[in-house]
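K.L.:
structure here, sequence nowhere to be found:
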């Protein structure tokens, strides 16, 4: 009987499952991209040298304090609570009747940005200090050092953590049903409420979530392998570099 219900639920409700899965992917993808950009900006700002004194020092300290409050708040509170506060609070406090999909993307973005800020900070710290000193020695300022030396390495190093955050966002969008976002969990709850077959309906949703996360994980691992390069590297000494790669072979 359960197998028959599985088939009936999929056959009769696949458009709702498809719309829910699509909304989940849209929100999680856009939210992860925007959140990664937020985290990258915060990570770079936190590494700006503060100097010994003056207006620059206190300005940077103030900005860093504000960014620290933002990071700690959104890392220290559940996304489901943030959704309620942002969506209903924007209407109550500022009279803004926010679109639910826009609110969902905003919530996922700022939540992801807080986590990505720490990921980026860790990636920057992992770069050897000698590379910063070498960049300064050849006349690079802080921004040139970040753009040309540090960030290319950081982006490669944080890709696995960014992918993990993306997978988490795909699953965590389920909490956005509390503000009426029609993502996969919301659609599944509606389907289960119509036929009173909660196990079968949510098991189908479970499989859809699993398929989405596996596909995303495999795509990200493909890009990781491309950025990492070959497993075997040929070490060249100064004489080999002078001779050139072809003669070295």
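P.N.:
Cool, the structure landed. Small disclaimer: the values here were computed from a predicted structure and weren't measured. Numbers count the residues shown, from 1 in each chain.

K.L.:
alpha carbons only for contacts and neighbour counts from here, please
P.N.:
Fine.

K.L.:
helices of the chain, start to end?
P.N.:
Here the chain has its helices, by DSSP state H, at 2-46, 55-76, 79-94, 100-125, 129-137, 142-145, 151-157, 159-172, 184-195, 198-228, 238-243, 245-248.

K.L.:
run through the neighbouring helices and strands of the longest one.
P.N.:
Judged by 3 or more CA pairs under 8 Å, 6 or more residues apart in numbering; DSSP states H and E, helix 2-46 is in contact with helix 55-76, helix 100-125, helix 159-172, helix 184-195, helix 198-228.

K.L.:
another structure for you, compare them:
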């Protein structure tokens, strides 16, 4: 038909532009028939009661200690005495060295126990069984009195000497604490190694890595995340257990405080001095343990644990929590 428009544009001619869509008319939202509700947090009166009770108990304890016949000036004067500071240094030294020895022995015997060799596995089991099954105080006394059954240490042609000259108080303390700690660290390291998926080891072997290199480069770095927390606890415990070496004449913190107390008759005051220093040492190393655990937690947690300062600011901000309006 002559009146009808052609379906397509003429050959070679320009096409008609597309018609833009017409926007839909905007409809204003209907007014809410409800009024805004102010949500007030529930007041937990039980928490305030508990806080008052705890503060009252603390005040009572402080008052009770203040009534005792304690010369607090002596505690303050002897807190930084040269003998006490030397004992603090000896405590830190024997704890760090013994922990290092225990960690090396722990890794060694953990690998031996996980070995498929029945001889090394049995030796590792016997070592852990003996040193975990006997008190560390008994082990210290055994090393201290070793000369009663071995007057001479004869390891010819390598070494020969009198046992009394060899077994100094430091060496006795090191052997007693370090060997005992090695047994506990062996179990901690073994648990950390077994926490790593076996596919990691299989993949390393598929790439041609040896067993020792796989353990050093693949397994142990991943196991550290499991090993670090209990190792930190063991070191804190080592600081306190080191007080037992006073029985073998090693001049650590408790020994130094006891000597001063015996000479000045301020026995309880010097025990307070030793307790204060033990609290300081454990607190300092506990902070270090926290940040070490936080470092090794990277990659395994979505959000890292809050630092002590972040916890304080979070608690303060929660006390000033604003009221929330709910519709």
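P.N.:
Everything's here; your move. Keep in mind it's a predicted model, so treat the numbers as computed, not measured.

K.L.:
for the two chains, what TM-score is obtained?
P.N.:
The TM-score (TM-score structural alignment, normalised by the length of structure 1) is 0.82; 223 aligned residues with a CA RMSD of 2.1 Å.

K.L.:
counterpart of residue 207 of structure 2 over in structure 1?
P.N.:
Aligned counterpart of residue 207 of structure 2 in structure 1: residue 138 (TM-score structural alignment).

K.L.:
against residue 226 of structure 1, how distant is the residue most central in space within structure 1?
P.N.:
With distances taken as CA atoms, centre = their mean, residue 32 lies nearest the centre of structure 1, 3.5 Å away. Residue 32 of structure 1 sits 21 Å away from residue 226 of structure 1 when distances are taken as CA to CA, to the nearest Å.

K.L.:
number of residues surrounding the residue in structure 2 that residue 152 of structure 1 lines up against?
P.N.:
Under the alignment defined by TM-score structural alignment, residue 152 of structure 1 is paired with residue 221 of structure 2. As a burial measure, residue 221 of structure 2 scores 15 neighbours (other CA atoms under 10 Å).

K.L.:
ok, now residue 126 of structure 2?
P.N.:
Neighbour count for residue 126 of structure 2, taken as other CA under 10 Å: 14.

K.L.:
what does residue 232 of structure 1 give?
P.N.:
When neighbours are counted by other CA under 10 Å, residue 232 of structure 1 comes out with 6.

K.L.:
for residue 168 of structure 1, same thing?
P.N.:
15.

K.L.:
any idea how far it is from residue 248 of structure 1?
P.N.:
Spatial separation of residue 168 of structure 1 from residue 248 of structure 1 under the definition CA to CA is 47 Å.

K.L.:
what's the answer for residue 86 of structure 1, then?
P.N.:
Per CA to CA, residue 86 of structure 1 is found 61 Å from residue 248 of structure 1.

K.L.:
more neighbours: which of those two?
P.N.:
A direct count of neighbours by other CA under 10 Å for residue 86 of structure 1 and residue 248 places residue 86 higher, at 17 against 12.

K.L.:
touching, that one and residue 107? I think so.
P.N.:
Yes: here residue 86 of structure 1 lies in contact with residue 107, judged by CA atoms under 8 Å, at a distance of 7.4 Å.

K.L.:
most neighbours per residue, which of the helices and strands packed on helix 2-46 of structure 1?
P.N.:
The densest packing among the helices and strands packed on helix 2-46 of structure 1, expressed as mean neighbour count by mean count of other CA atoms under 10 Å, is seen in helix 100-125 with a mean of 22.
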